[in-house]
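Undergrad: Output the structure for:
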Amino acid sequence: MNLSFFDQFTSPCLLGIPLILISMLFPALLLPSPNNRWITNRLSTLQLWLFHLITKQLMIPLNKNGHKWALLLTSLMTLLLTINLLGLLPYTFTPTTQLSMNMALAFPLWLATLLTGLRNQPSIALGHLLPEGTPTPLIPALIMIETTSLLIRPLALGVRLTANLTAGHLLIQLISTATTALLPIMPTISLLTALILFLLTILEVAVAMIQAYVFVLLLSLYLQENI
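TA: Take a look at the predicted model:
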């Protein structure tokens, strides 16, 4: 019984072919493509407003050199947001519950911000490893600690996103299973559990949106340190 709770996190396959790539590309089909008309419809206007809001929030902490990353960060935010929200629908698969995918997104982008800092301002980038005014005996230990905290950033990004979404999906499945099991035995308790499930679903919608924003926001903050 316990193993069935984790079946939702396995990549779906058809004839032995994993369908995770299709599940990652499907959210893009829901976004309306731009057209050449002078007057846009309400959906396109809402989409442009949302993209403008996301880009504005992500670019506020950055200077003009960091604005080159606007398209990449906004696209990543949109991808994570749509995947997380679609994963809350019944009988769907959430690719962002896989640590491998989250690390594949976090590590190259973190490495790009680090290499950007080492190329443009190497002295400042390396200066983060040793705070100013450090006593001489503590210099080797602080350098090791700061290096470890620097290298652990991509792991923290991937694990944070995976753990939050996995915990939410497990809670929803556990409570929904309890609601179905208690319905013929104790209908009143089952209705109360269904109410808790409804509130938890609303919470998970907020968590899916917040985690996508936090993932991209932390990347923008790492970029801010290196430009």
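
Undergrad: going forward, measure contacts between C-alpha atoms and count neighbours the same way
TA: Fine.

Undergrad: Could you check the longest helix along the chain and say which residues are buried?
TA: Taking DSSP state H as the criterion, the chain has its longest helix at helix 187-225. Neighbour-count burial for helix 187-225, counted by 16 or more other Cα atoms under 10 Å, picks out 190, 193-194, 196-197, 200-201, 204-205, 207-209, 211-213, 215-217, 219-220, 222-224.

Undergrad: any chance you could map the strands in the chain?
TA: Counting by DSSP state E, the chain has strands at residues 13-14, 17-18.

Undergrad: Please name the residues that touch the closest residue to F9 other than its chain neighbours.
TA: Sequence neighbours aside, T97 is the residue nearest to F9 in space, at 6.7 Å (criterion: Cα to Cα, 6 or more residues apart in numbering). The contact partners of T97, by Cα atoms under 8 Å, 6 or more residues apart in numbering, come to 9, 161-163, 165-166.

Undergrad: What of S44?
TA: With Cα under 8 Å, 6+ apart, S44 has these contacts: 32, 34.

Undergrad: That one and S33, how far apart?
TA: 8 Å (Cα to Cα, to the nearest Å).

Undergrad: swap in L99?
TA: To S33, L99 is 31 Å away according to Cα to Cα.

Undergrad: So between these two, which is more surrounded?
TA: L99 (18 against 8; other Cα atoms under 10 Å).

Undergrad: The more buried one reaches V159, doesn't it?
TA: Yes - if you go by Cα atoms under 8 Å, L99 and V159 touch, sitting 6.6 Å apart.

Undergrad: any idea where the helices of the chain begin and end?
TA: So, for the chain - with DSSP H - the helices run 2-5, 20-29, 42-59, 70-86, 99-120, 122-127, 139-151, 153-182, 187-225.

Undergrad: Deepest-packed of these, please.
TA: helix 70-86 (a mean of 19; mean count of other Cα atoms under 10 Å).

Undergrad: Please generate a structure for the following sequence too, so the two can be compared:
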Amino acid sequence: MMLNFFDQFSIPYTLGIPLIIPALFFPLIIWFTTNRLIQNRYSTIQTSLVAYITKQMMLPINIAGHKWASTFMALMLMLILFNTLGLLPYTFTPTTQLSMNMALAIPTWLMTVLTGLRNQPTISLGHLLPEGTPTLLIPMLIMIETISLLIRPIALGVRLTANLTAGHLLIQLTSTAVLTLLNTMTTTASLAFMTLVLLSCLEMAVALIQAYVFVLLLTLYLQENI
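TA: Presented below is the predicted three-dimensional model:
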């Protein structure tokens, strides 16, 4: 029994074993127990969808940045897995933890910055000072642009955490209302249950969209540095 609504963001344990471990290994079990060499409708649709999404993500990037396509696609699939885990029973969403999201955001953002500093250091540093800036405003603009550059990984991590946390809290509140009103107000509980189903569908869409947005922003950051 949960003591408060935020207990859903803690890892559940059974017999001293965190249930997040078998939840994370479940996709690997499916992968290795399925014959991936045999093409079927599901694998064909999956391959086509992955190829289409990769093409859409790589459109804004120059040809020099297309070598990052496999890295970004693997990151997005991993985020989709983590985001949707919380919709399964007896587990939780790892990406509702800010530390987890920052551990993903900071290295990937730093990767784009270091790529620009290595390949075109003059152009990358030139982004900190817009062309035609008055002399008196140069120190202030450099400071503002530097802060906006350093705040990007924080925005990535906080955006992902806030969206998933808010959705899970709404689902928890609605499900609690359904259980509370089930015996006393059946009609209201039925309406709340329908709302719960719609919220679950919405949360699934949010999980997919937020993973795509996270990677899409990284591609835009990479485009500035190649």
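
Undergrad: re earlier: how about the contacts of T97 of the first structure, which pair is most distant?
TA: Spatial extent of the contacts of T97 of the first structure (Cα to Cα) is set by the pair F9 and L161 at 13.9 Å.

Undergrad: if I pick the aligned partner of L98 of the second structure in the first structure, what's in contact with it?
TA: Using TM-score structural alignment, the partner of L98 of the second structure in the first structure is L99. Contacts for L99 of the first structure were tallied using Cα under 8 Å, 6+ apart; they are 158-159, 162.

Undergrad: One more pass at 6 Å, please.
TA: Contact analysis of L99 of the first structure by Cα atoms under 6 Å, 6 or more residues apart in numbering lists T162.

Undergrad: Also L53 of the first structure?
TA: By Cα under 6 Å, 6+ apart, the contact list for L53 of the first structure is empty.

Undergrad: how far away is it from M59 of the first structure?
TA: 10 Å.

Undergrad: go on, L151 of the first structure?
TA: Counting by Cα to Cα - L151 of the first structure and M59 of the first structure are separated by 24 Å.

Undergrad: Please pull up the equivalent of T161 of the second structure in the first structure.
TA: Using TM-score structural alignment, T161 of the second structure lines up with T162 in the first structure.

Undergrad: Contact partners for that match?
TA: T162 of the first structure touches 97, 99, counting by Cα under 6 Å, 6+ apart.

Undergrad: Could you count how many residues lie near F92 of the second structure?
TA: Per other Cα under 10 Å, the neighbour tally for F92 of the second structure reads 24.

Undergrad: same thing with L138 of the first structure?
TA: L138 of the first structure, neighbours per other Cα under 10 Å, totals 10.

Undergrad: Return the residues in contact with the residue positioned nearest the centre of the first structure.
TA: Using Cα atoms, centre = their mean, the residue of the first structure that lies closest to the mean C-alpha position is A212, 3.6 Å off. By Cα under 6 Å, 6+ apart, the contact set of A212 of the first structure is 80-81.

Undergrad: Quick check: it vs N63 of the first structure, distance?
TA: Using Cα to Cα, we find A212 of the first structure at a distance of 22 Å from N63 of the first structure.

Undergrad: Equivalent analysis for L165 of the first structure, please.
TA: 32 Å.

Undergrad: do the same with P34 of the first structure
TA: Distance, P34 of the first structure to N63 of the first structure, using Cα to Cα: 29 Å.

Undergrad: cool, and T96 of the first structure?
TA: 30 Å.

Undergrad: what do you get for N120 of the first structure?
TA: 14 Å.

Undergrad: one step back: T96 and N63 of the first structure: which is more packed in?
TA: Applying other Cα under 10 Å to T96 of the first structure and N63 shows that T96 carries more neighbours, namely 24 against 11.

Undergrad: Now for that one: which residues touch it?
TA: T96 of the first structure neighbours (Cα under 6 Å, 6+ apart): none.

Undergrad: Over to T166 of the first structure?
TA: T166 of the first structure is in contact with T97, counting by Cα under 6 Å, 6+ apart.

Undergrad: roughly how far apart are it and I152 of the first structure?
TA: To I152 of the first structure, T166 of the first structure is 21 Å away according to Cα to Cα.

Undergrad: before we move on, what about A167 of the first structure?
TA: A167 of the first structure is 22 Å from I152 of the first structure, by Cα to Cα.
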